[in-house]
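K.L.:
next comes the sequence, and after it the predicted model I'd like to discuss.
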Amino acid sequence: MDYIAEQEQELEVLESIYPDELEVLNATYPDIKFSVTLKLELNDTAIHDNDLLMSLSKVHLLEVTFQFPETYPDMAPIIHINPLEQSLDDNSESDEDEDEQEDEYDEHGNIVLSKLENLADNISFKDYIEELTSIVRDQIDSDMLLGMQMCFALLATIKENAENWFLEQLDELDKQHTLEIERREAQEQKKFNGTPVTKESYLEWRATFRKEMHLDERDKLRRLEAHNGKLTGKQMFEQGVAGTIDDTDDAEIESMTKELDDVDI
C-alpha cells in the first residue's frame, strides 16, 4: 500500500468536506496531523425535540485532532478530542445581564428552582471525553476499519454519540430537578398540615408547658391563699386554683361550676 498517497488523498477529501472546520497542523508525511472542529447541533428543534434545549446560552464544539502513524490506514490514527464552548451572547451584554439578574425567592425564603439555574448550560462535555474516545477506538475494531480511510466515519460517530449523550444528561437533570421541586413542595405542605395530636403527645406537651411556665408553683401558692382566705369552691375554680381549668373541657367546666357553687373550703 502506498501510505503517502493514501494519507494525502484522505486529507484532501476531508478538506473539501470541512472547508471551514479543518485545520492542517502538519501536511508532511510521515507525521501528517490535522484537526476538525465539530459544531454540535443541540438547540435545533428540527433535529432534537426537547424544549429545554431552547434555553442553551452557549454553543458546544468538539475539536478532534488526528495524527497519522507512518503505516496509516493499516494502523489506527492517534485521536485527541477537546471540548470547547462559545457563548451565544456578546460578552459585554452577558456580563450586564448577570449583574442585573437577581434570584427569585418564594414566600418562605427559598430560591425558586425554576430561576436557580439553566439545566442545559449545566452540562459539560469534559465529563464524557474519556468515554467518547473509547467508543471511537472500539469502532475501529468492531467495524473493521483498518486498511481503509476512516476519519470521516469516526467524525460522524463522535458527533452522533456526543449529541445523544448530551440529551441523556439533560433528561436526567430534568428528572432530578422535578424531584427536588416535589420534595420542596412536600416540605412546605407539612407546614400547613401540622402534626397530628394524640393523647400521649398532648400530655407530654402539657407537662413541659406547665414546667416552663411554673404553673404548678403558681397553683401551690394559690391553694395556700385560698385556704387562708377561705375562698369558696366556685372562686377557687374560676381562678384556676386547683388546676382544674387545664384538665377539663368546656362541658366538664360548666358541670363542675354548678357543683362547686355552695362548697366551702
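P.N.:
Received it, and whenever you're ready, just let me know what you need.
K.L.:
going forward, measure contacts and count neighbours with C-alpha atoms only.
P.N.:
OK.
K.L.:
show me where the stretch 1-150 of the chain has its strands.
P.N.:
22-26, 33-39, 58-67, 78-87 (DSSP state E, counting those that start in this stretch).
K.L.:
out of everything not next to it in sequence, what's closest to Thr157?
P.N.:
In this structure, Thr157 finds its nearest non-sequential neighbour in Val136, 7.0 Å apart by CA to CA, 6 or more residues apart in numbering.
K.L.:
any idea how far that neighbour is from Pro77?
P.N.:
Distance check for Val136 against Pro77: by CA to CA, to the nearest Å, it reads 11 Å.
K.L.:
ok, the residue nearest to Thr157 - contacts?
P.N.:
Taking CA atoms under 8 Å, 6 or more residues apart in numbering as the criterion, Val136 is in contact with Leu154, Thr157, Ile158.
K.L.:
counting neighbours, which of the residues you listed comes out on top?
P.N.:
Each of these was scored by neighbour count (other CA atoms under 10 Å); the top score is that of Ile158, with 21 neighbours.
K.L.:
what helix or strand is that one on?
P.N.:
Using DSSP states H and E, the secondary-structure element containing Ile158 is helix 151-193.
K.L.:
what's the angle between that helix and strand 33-39?
P.N.:
Direction vectors for helix 151-193 and strand 33-39, defined by axes from the mean of the first three to the mean of the last three CA atoms, to 10 degrees, enclose an angle of 40 degrees.
K.L.:
elements contacting helix 151-193?
P.N.:
If you count contacts as 3 or more CA pairs under 8 Å, 6 or more residues apart in numbering; DSSP states H and E, helix 151-193 packs onto helix 129-142.
K.L.:
one more time with 10 Å
P.N.:
Helix 151-193 sits against helix 3-17, strand 33-39, strand 58-67, strand 78-87, helix 129-142, with contacts defined as 3 or more CA pairs under 10 Å, 6 or more residues apart in numbering; DSSP states H and E.
K.L.:
chain center to it: distance?
P.N.:
8 Å (CA atoms, centre = their mean, to the nearest Å).
K.L.:
second one coming, line it up with the first:
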Amino acid sequence: MTDYAEEQINELEAIESIYEDSFTVLSEKPTSFTITVNSDAGKDHEMVEATLKFTYVEKYPDEPPLWEIDSQENLEDSDLEDILTFLQQQAEENLGMVMIFTLVSAVQEKLNEIVDQKKNRREEETERKEREAEEAEKVAFQGTVVTIENFLAWKAKFEAEMFELKRKKQKEIEEKQNKLTGKQLFETDHNLDTSDIQFLEDTGNNVEVDESLFQDIDDLDLDEDDPDFDPLAMGSDED
C-alpha cells in the first residue's frame, strides 16, 4: 500500500533544498507551498516571472496536486492560460510519480519560450514598421507605378473633368451673352462691325458708285437757304 504522506514529506524536503530561495510553505494540513519561477534573461534583460502555488491532495502522487498561479510579472492573460494548460498536460503524463520538480521545470521552460516569443514579436513589429517606412519612402520618391488599369482609370477621370469644365465654361458664356446689351455685344464681338460688308461680299451684291455724277457739284449755284429751293425742279429745268 502506497504511503502517500511519506512520499509527500520526502518530496517536500527535496523541493525545499532545490528551490531554497524561492520556496515558501503556506500550510501543513493540507500541505501547501509556493515556488517562484523566473525565465532566463532575454534581450535587454527582459524577464517574466510566475509564482506557482501547489497543494497536495490525499492520494498524491497517484492523483495530481492542485495548482494555481499566485502572482506573475510581465505575463499576459494568454500566457497564463498557456501555462495552466501546460501544467495539466504535464501532470497527466506523470501520474504515479512525484512531479513538483517536473512541473516547475516545465513551467520554467515555458517562461523561456514566452520571452523568446515576445522578442520575436517585437523584432517582427520593428521589421514591419521599417518595411512600411521604406515602402512609403519609395512611393513618395517614385510616385505611383503606372499600369494599364490605373492609366485607363486616370484617363477616363481626366476626360470627364475636362468635359465638365468645358460645359461649365460654355454655360457661363451663354448666360453672360444673354445679359449683354446690343452695344456690349458689339464691343465684345469684333466680328459684328464687318458682318454687313462680309454679308454683301458673300452674296455677290457689290455696290458701285459713279463718281462722275458728283464731279461738277461745286459749280452749281445752290441756295439751300432759299425757301423755294427745290432740287427736283432744277433737274426738270435742265431737261
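P.N.:
Arrived safely, thanks for sending. Owing to the predicted nature of the structure, the values given are computational and were not obtained by experimental measurement.
K.L.:
how alike are these chains, TM-score-wise?
P.N.:
Once the chains are laid over each other, their TM-score by TM-score structural alignment, normalised by the length of structure 2 reads 0.61; 179 aligned residues with a CA RMSD of 3.3 Å.
K.L.:
tell me the SS of His190 of structure 2?
P.N.:
For His190 of structure 2, the secondary structure call by DSSP: H, G, I helix; E, B strand; the rest coil comes out as coil.
K.L.:
neighbours around it, how many?
P.N.:
10.
K.L.:
now Leu145 of structure 1, nearest residue through space, not along the chain?
P.N.:
In this structure, Leu145 of structure 1 finds its nearest non-sequential neighbour in Gln139, 7.9 Å apart by CA to CA, 6+ apart.
K.L.:
so what corresponds to that neighbour in structure 2?
P.N.:
Counting by TM-score structural alignment, Gln139 of structure 1 lines up with Gln90 in structure 2.
K.L.:
next: Leu61 of structure 1.
P.N.:
Looks like Leu61 of structure 1 aligns to Glu49 there (TM-score structural alignment).
K.L.:
check contacts around that match.
P.N.:
By CA atoms under 10 Å, 6 or more residues apart in numbering, the residues touching Glu49 of structure 2 are 36-40, 71-75, 107-108, 111-112.
K.L.:
go again using 6 Å as the cut-off
P.N.:
For Glu49 of structure 2, the set of contacting residues under the criterion of CA atoms under 6 Å, 6 or more residues apart in numbering consists of Val37, Asn38, Gln72, Glu73.
K.L.:
most neighbours of all those residues, which one?
P.N.:
In terms of neighbours by other CA under 10 Å, these top out with Val37 at 21 neighbours.
K.L.:
counterpart of that one in structure 1?
P.N.:
Under the alignment (TM-score structural alignment), Val37 of structure 2 maps onto Leu38.
K.L.:
now do the most centrally placed residue in structure 1 against Phe192 of structure 1, distance only.
P.N.:
Compute the mean C-alpha point of structure 1, and by CA atoms, centre = their mean the closest residue is His177, 4.9 Å away. His177 of structure 1 sits 23 Å away from Phe192 of structure 1, going by CA to CA.
K.L.:
burial count for the residue lying closest to Ala91 of structure 2 once chain neighbours are set aside?
P.N.:
The shortest distance from Ala91 of structure 2 to any non-neighbouring residue, by CA to CA, 6+ apart, is to Pro64 (6.0 Å). Other residues within reach of Pro64 of structure 2, judged by other CA under 10 Å, total 23.
K.L.:
with Glu10 of structure 1 instead?
P.N.:
Neighbour number of Glu10 of structure 1 under other CA under 10 Å is 16.
K.L.:
go on, the one 10 residues further on?
P.N.:
Residues near Asp20 of structure 1, counting by other CA under 10 Å, number 10.
K.L.:
just Glu238 of structure 1 next, same as before
P.N.:
Here the number of neighbours of Glu238 of structure 1 (other CA under 10 Å) works out to 14.
K.L.:
distance of it from Met150 of structure 1?
P.N.:
From Glu238 of structure 1 over to Met150 of structure 1 (counting by CA to CA), the distance is 98 Å.
K.L.:
please apply the same query to Phe34 of structure 1.
P.N.:
Using CA to CA, which is the criterion applied here, Phe34 of structure 1 is 14 Å from Met150 of structure 1.
K.L.:
with His177 of structure 1 instead?
P.N.:
If you measure His177 of structure 1 against Met150 of structure 1 using CA to CA, the figure is 41 Å.
K.L.:
what do you get for Ala186 of structure 1?
P.N.:
From Ala186 of structure 1 across to Met150 of structure 1, the span is 54 Å (CA to CA).
K.L.:
more neighbours: those two, which one.
P.N.:
Shown here are Ala186 of structure 1 and Met150; by other CA under 10 Å, Met150 has more neighbours (17 against 11).
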